[in-house]
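1. Dropping the sequence and predicted coords here.
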Amino acid sequence: MEIAGVIIGLLLGSYLLGALPFGYWVGRWRGVNLFTVGSGNIGATNAGRVLGWPYGLLVFVLDCAKGAIPPLVVVSLYQAGLNQAVEPLMASLLQVGAAASAFLGHLYPVYLNFRGGKGIATGAGTVLVLAPLAAAGALCVWGMTVLVSRYVSVASLLAAVTLLTIHLSLAPEPWSSSQWPLNLYLLFGVILVFVKHRKNLLRLWQGQENRLGDWPMRHVLLRVFHLVAVGMWFGGAFFFNFLAAPAIFRSFEEVVRSAPSDRTAYMPLVPPEAPEEQKKALASALAGSAVGPIFPLYFALQMGCAALALLTALSWWNGGGIHRWRVIVIGIAAAGVLIGWPLSEYVSELRLARFSDDPLTAQAAQSAFGVWHGYSLFLSLITTVLAGVCLILAAWLPYETSKSKFDVFDSMKNQ
């Protein structure tokens, strides 16, 4: 009974905290009713647009804090002794329940007759505690989308989808007993964010959605981020495909041939009389085991660079000519990364299957490995070359700072 009272009090307190309408109060403090100006929303975006960016930042921080505090309180209570009274699943449900209560409080605050904001800042506060890595990725997507498009609504929707996608991708067992409460919270949170942005979606469709104003530093940042993205993309691909991977495979061939040696702790790897073919197969397997764990990180970096390069390049699409070719080349190279990622994983599976205890499986894998490995190498080569072309094209980046003629989103709005 005592635990039940703590749980009820915690959920109710989380809702009441999340329902605190900081945006409305800050607006009233400045003599403005945010419900009647701008987009009519009491969130940080409208507060910044109407009152100025310092007040918008203040509202964002306050709304974010009221989302982060409830799950942090649950963690503190659990560590202080609640873990002795509840099961891990119940603890997960309680933490997610506190976050969801704060989130719903912001969306439907009792203090304002259940008329609240859209939940982006408060939701961000909850996920920064519950899923920090996914939240960091979503925050990056939000920032880059705002920088490129100046549509906060589009950035918020993309960030919500990114958050769920990254979290499900990183979780080894996303629907295990300890994970499903958080997954359901993120899923329903994304749905609610889209529901609360339905008017924004309609205005986007009609070309009437509000945007942030342009500023000179934005164009500088676009060029900086684009250069960093294509530079890391080409540099990482070139280093891995032409320097690191070949060196690793050559090194393991030498290790197998010279074993036992100091590099094998003077342990024999194969019998001295083993045929050369067997030694090559062992060297390939060992090199594959060393390179295999790098592939997820390598392709994640490549995909991140490709997405950043493509997003920034879209800002210059309306410049025509080389600016459109830049987008096309980046798009083709990004498609190569998307195809190459699962292909490399399949090749890694075939590499291991060649040594299966089942002769038929080993023979089939041996036959298929050479073909698919060749496809993988060829695709990596093409992608690296295209990334190099993207880097070369960066020499012709536009230097417009006061006009928006390069911005594809401006032309979309005017159509």
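-> Good, I have the coordinates. Quick caveat, the model's predicted, so the values are computed rather than measured.

2. Please make it C-alpha for all contacts and neighbour counts, starting now.
-> Will do.

3. need the helices for the stretch 301-415 of the chain, in chain order.
-> In the stretch 301-415 of the chain, helices defined by DSSP state H, counting those that start in this stretch lie at 322-353, 359-393, 408-414, listed in chain order.

4. between those, which one is nearest to residue 52?
-> The stretch from those with the least distance to residue 52 (C-alpha to C-alpha) is helix 408-414; that distance is 23.1 Å.

5. So which residues make contact with that closest one?
-> 149, 207-208, 314-318, 404-405 (C-alpha atoms under 8 Å, 6 or more residues apart in numbering).

6. List the buried residues for it?
-> Residues of helix 408-414 classed as buried: 408-410 (neighbour count, 16 or more other C-alpha atoms under 10 Å).

7. List buried residues within the contacts of helix 408-414.
-> Among the contacts of helix 408-414, those scoring as buried are 149, 207, 314-318, 404 (criterion: 16+ other C-alpha under 10 Å).

8. Show me the two of the residues you listed that sit farthest apart.
-> Every pair in those was compared (C-alpha to C-alpha); the two farthest apart turn out to be 207 and 316, at 19.3 Å.

9. try this one side by side with the last:
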Amino acid sequence: MRQFVRVLISYPDDLPPFPAGHPEPTMPPAVLDTLLCVGAYLVGAVPFGYLVARARGVDLFKAGSGNIGATNVARTLGRKYGVLVFALDFLKGAGPVAAVVPLARAIDPDAATDAGAAAFLRVGAAALAFLGHLFPVFLGFRGGKGVATGAGAVCVLVPIPAAAAVAAWATVALATRYVSLASLCAAAALVIVWLAASPDPFGRGQLTITAFLIVGVAVVVVKHRANIRRLLAGTENQIGDGPMRDKLAKGIHILALGMWFGGAGFFNFVAAPAIFESFRTVAADGPSDRTAYQSIAPVTASEEEKKALASALAGAAVGPVFPKYFLMQSVCAGMALVTAFGWCAADGGRRIHKLRVAVLALATACVAVGWPLSNYVSQLRLERFHPDAATAAAAKEAFAAWHLLSLGLSCVTVLLAGVALAMAVQLPERREPK
């Protein structure tokens, strides 16, 4: 395959063979990138929804909302066909992104190190597969809204933000029964989590992915403009209501609260204190098996200097956990708060639901304030050891107060999450229509 493509692209058949030892010509990187991206577009342009509906004798352009996506298929043909189309559309987004780099390297081993770097190739395949679904050449460029295909692409490209987006979609869809609103919230969650979780989202290595996600979300919003108008007017279609939706909503609410309370409680009251105590022991008693029998503190170090070293090492160990810790809390808070809002709106605004929303809103506010505060405390932690004595002294003085405030806010957050979890014993009972 490799030889065939190289020969086909690089030189005509009537040229004489290359002399022995002469370097064999390879496909220009730009040509290879173009061919692979065109292939990704053609895969994304396969209109599975339209084909499945046609096989059942239905023209999706004239049925339901007129869209060829999985939601309209489910509305027109039934849930099982909607699930089938969603899976196929998902795969035509995931497949090109997963295959583009191995395929490029199979054709040219240096493909991923030239102009077509691995990240660039994956983003190009994701973008073209997504555009293929939005504007399929096979249907006169009349396509779907790109949610399923985009989801498949980003699940391979950025799996952690994609998982958060899936959680957002499921939570909003179950709480409100609006698929369009769930899709818009999932798109927003994708970008927010990527920006929060990526160490340098606008740096050279990540900028291509960041740009793709932002542009992709903007396109999804534009494609949903009619849905947005119907949502604002209160005329948007909702998915069916049934016992399963109610159970899933309760499950998401309890799971989110359990992860939030358990994770925050374990980190604040078990893991972090144990880490700091362990480093104090290591700094005081080393060298030992905990330091590979290497001395980490000078033999002339005073007890105060050893405590400072232990604090610095423990901070270095715990510091990288904070972004993921607060991101986990934010995701759990969002899931719990959205489901609680859904019950508050649907169950006549009963007092227990209003109280539940108030507790969760206060806990979410604590997380929103605690995240930047934690970053500031981490900065002060480093400045305590600044070479300039005045800077170090000022940082030490400020650190004590701000660190205490950060710890207090964390304890309040854990307490509120625990209260919300306890309130889950009074989730709404399903009321069957009379």
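-> Cool, the structure landed. Predicted, not measured: the structure shown is a model, and the values here were computed from it.

10. ranges for the helices of the stretch 1-150 of structure 2?
-> Applying DSSP H, counting those that start in this stretch to the stretch 1-150 of structure 2 gives helices spanning 2-10, 29-44, 48-55, 70-77, 79-107, 118-134, 147-157.

11. and of those helices, who's closest to residue 428 of structure 2?
-> helix 79-107 (26.6 Å).

12. Superposed on structure 1, what's the mean shift for the closest one?
-> In the superposition with structure 1, the average deviation recorded for helix 79-107 of structure 2 is 1.9 Å (mean C-alpha distance after the TM-score superposition for structure 1).

13. same check, this time on stretch 181-190 of structure 2
-> Between stretch 181-190 of structure 2 and its aligned stretch in structure 1, the superposed structures give an average distance of 1.4 Å (mean C-alpha distance after the TM-score superposition for structure 1).

14. equivalent range in structure 1 for that stretch?
-> Aligned by TM-score structural alignment, stretch 181-190 of structure 2 falls on residues 154-163 of structure 1.

15. sorry, back to before: now the contacts of helix 408-414 of structure 1 in JSON lines, please, with extra columns for distance to residue 331 of structure 1.
-> Formatted as JSON lines, the entries for these read as follows, by distance: C-alpha to C-alpha, whole Å:
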{"residue": "149", "distance to residue 331 of structure 1": "18"}
{"residue": "207", "distance to residue 331 of structure 1": "25"}
{"residue": "208", "distance to residue 331 of structure 1": "28"}
{"residue": "314", "distance to residue 331 of structure 1": "10"}
{"residue": "315", "distance to residue 331 of structure 1": "14"}
{"residue": "316", "distance to residue 331 of structure 1": "14"}
{"residue": "317", "distance to residue 331 of structure 1": "13"}
{"residue": "318", "distance to residue 331 of structure 1": "16"}
{"residue": "404", "distance to residue 331 of structure 1": "23"}
{"residue": "405", "distance to residue 331 of structure 1": "22"}
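
16. for these, which one is nearest residue 341 of structure 1?
-> Checking the contacts of helix 408-414 of structure 1 against residue 341 of structure 1 with C-alpha to C-alpha, the nearest one is residue 314 at 24.0 Å.

17. Now do that closest one against residue 226 of structure 1, distance only.
-> Noted for residue 314 of structure 1: a distance of 11 Å to residue 226 of structure 1, by C-alpha to C-alpha, to the nearest Å.

18. How many neighbouring residues does the closest residue to residue 112 of structure 2 other than its chain neighbours have?
-> Once flanking residues are discounted, residue 112 of structure 2 sits nearest to residue 118: 5.1 Å by C-alpha to C-alpha, 6 or more residues apart in numbering. Residue 118 of structure 2 is surrounded by 18 other residues when neighbours are defined as other C-alpha atoms under 10 Å.

19. gap between residue 118 of structure 2 and residue 124 of structure 2?
-> Taking C-alpha to C-alpha as the measure, residue 118 of structure 2 and residue 124 of structure 2 are separated by 10 Å.

20. Next: residue 252 of structure 2.
-> When C-alpha to C-alpha is applied, the distance between residue 252 of structure 2 and residue 124 of structure 2 equals 35 Å.

21. Among the two, which residue is more densely surrounded?
-> Counted by other C-alpha under 10 Å, residue 252 of structure 2 and residue 124 do not tie: residue 124 has more neighbours, with 26 against 20.

22. Next, work out how far apart that one and residue 157 of structure 2 are.
-> When distance is defined by C-alpha to C-alpha, residue 124 of structure 2 is 11 Å away from residue 157 of structure 2.

23. what's the answer for residue 251 of structure 2, then?
-> When C-alpha to C-alpha is the yardstick, residue 251 of structure 2 and residue 157 of structure 2 sit 28 Å from each other.

24. Please apply the same query to residue 434 of structure 2.
-> As defined by C-alpha to C-alpha, residue 434 of structure 2 lies at a distance of 48 Å from residue 157 of structure 2.

25. Cool, thanks, talk later.
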